[in-house]
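pasting the sequence and the predicted coordinates here, then a few questions.
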Amino acid sequence: MSVTVLINSLLFGLGLAFESFMVALANGLNNANMRVLRALCFAALFAACHVAALAAGYALVFAAAKYIAHIERFLTWIAVGVLATLGANMLLEGLKVRRGDEAIKPVRRTAEFFVQSVVASFDAFAVGLTVPNYTAGDVALCAAIIFTVITAFYSVGFVVGKKCGTKFSKYAAMLGGLVFIGVAIEIAVGAF
């Protein structure tokens, strides 16, 4: 494990956690009577879906790199492009949200929440595509960090949503986007 892997894993976790925070704000607002234990279970489920998506993305690009040797030199630039696109999309979504708008539709039933968790984890799948040079241990560390950070951010977001509503969702989206753009820049600079 290198320091770069650790730092990038923390940044990936933060980038994904801001989206989780936005979702939790909306869910907290709509589920003000939910018990704390149930909210924590939802936070863990949300994080687990992100970890599964990260692993799936990593497995896909790892398998493709084995069979297509010449693609490996382009993977760094593909990663930069994916992360920059994710970041730009999140930043634009945050800029589009007007005061009083709901950025994320809140849910009430467990089945709806599961679907929301799976859909929200597509960004984690894209992050998994950006780490083909990681070892299995690096991916496990990255997954553990992402799980921990998302669970914490979701839990805090849920509580804030119960208390304050979705006033901060715009800024969470913008900050998450900036984190992904920053990681893309760091990877691009490291490639030279």
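Received it, and whenever you're ready, just let me know what you need. Residues are numbered from 1 along each chain as shown.

C-alpha only now, for contacts and for neighbours.
Noted.

burial measure for residue 158, as a count.
32 (other C-alpha atoms under 10 Å).

the one 4 residues further on now?
Applying the criterion other C-alpha under 10 Å, we find 21 residues in the vicinity of residue 162.

for it, what are its contacts?
25, 28-32 (C-alpha atoms under 8 Å, 6 or more residues apart in numbering).

this is the comparison structure:
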Amino acid sequence: MSPLSIVLIGFAMSTDAFAAAVGKGAAMRKPRLLDALRAGLIFGVIEAITPIIGWLLGRAASQYVQAFDHWIAFGLLGVLGAHMIIAGLKPDDETEADSATDEAGEQHKSFWTLAATGFATSIDAMAIGVGLAFLDVHIGVVALVIGLCTMTMVTIGIMLGRALGALVGKRAEIIGGVILIVIGCAILYEHLHAAAEVVGAA
């Protein structure tokens, strides 16, 4: 997997956390940079750990599915991408209701509440880790990139949330979904093209 693909995956995986952060930032009265960095660090660490867990699970099963591993990676990326696009297109009435409920204590949100939110937005990263277990990629590098992208995007999302509102976060999530689908198609094409070359050479 190319460095560009790894960076794009890191960005795509951070868009759902960014969307959540924009919503949180919009609910805050005056988010401070320290609050945003704290949330970004929590989200980033969790988002870096979950793909490693998924990768370990995928590696345990990789020996049984080597013949069609690229289809699994393609399917996971495609499904996750479609899910993110659908979530980004949904009306945000429920998000607004949740934000209104949390507004009073938003600036003093506890570590565990942030961690729970971070874990909820990192489920996709765990599934990505499962898909990456079937590819030739260093999971440590991917996890680090995903964590750094998420930390940066969440910090920015909270600080911009008040001014930009939830719509920007949803658009970012749609973009992230499209990126995942494109990467999945590229992985499938590379494997099928390589297989065709082997058959042609034979």
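Received, thanks. What you see is a predicted model, and the numbers here were worked out from it, not measured in a lab.

contacts only, for residue 174 of structure 2.
Taking C-alpha under 8 Å, 6+ apart as the test, what residue 174 of structure 2 contacts is 84-89.

so which of the residues you listed are in helices?
84-89 (DSSP state H).

list only buried entries from the residues you listed.
Neighbour-count burial (16 or more other C-alpha atoms under 10 Å) applied to these gives 84-85, 87-88.

re earlier: which among the contacts of residue 162 of structure 1 count as buried?
Buried members of the contacts of residue 162 of structure 1, scored by 16+ other C-alpha under 10 Å, are 25, 28-31.

quick one: map residue 50 of structure 2 onto structure 1.
Alignment note: residue 50 of structure 2 maps to residue 53 in structure 1; criterion TM-score structural alignment.

how many residues are close by that match?
When neighbours are defined as other C-alpha under 10 Å, residue 53 of structure 1 has 25 of them.

name the residues of the helix or strand where it lies that come out as buried.
Using DSSP states H and E, residue 53 of structure 1 falls within helix 36-67. If you call a residue buried by 16+ other C-alpha under 10 Å, then helix 36-67 of structure 1 has these buried ones: 39-40, 42-59, 61-62, 65.

same check, this time on stretch 171-187 of structure 2
171-185, 187.

likewise for stretch 129-149 of structure 1?
Within stretch 129-149 of structure 1, the residues scored as buried using 16+ other C-alpha under 10 Å are 129-132, 134, 138-139, 141-149.

quick one: residue 129 of structure 2 from residue 142 of structure 2, how far?
Remark: distance between residue 129 of structure 2 and residue 142 of structure 2 (C-alpha to C-alpha, to the nearest Å) = 9 Å.

my bad, residue 70 of structure 2
18 Å.

picking that back up, what about the helix holding residue 53 of structure 1, distance to the chain center?
Here helix 36-67 of structure 1 is found 10 Å from its chain centre; the criterion is C-alpha atoms, centre = their mean, to the nearest Å.
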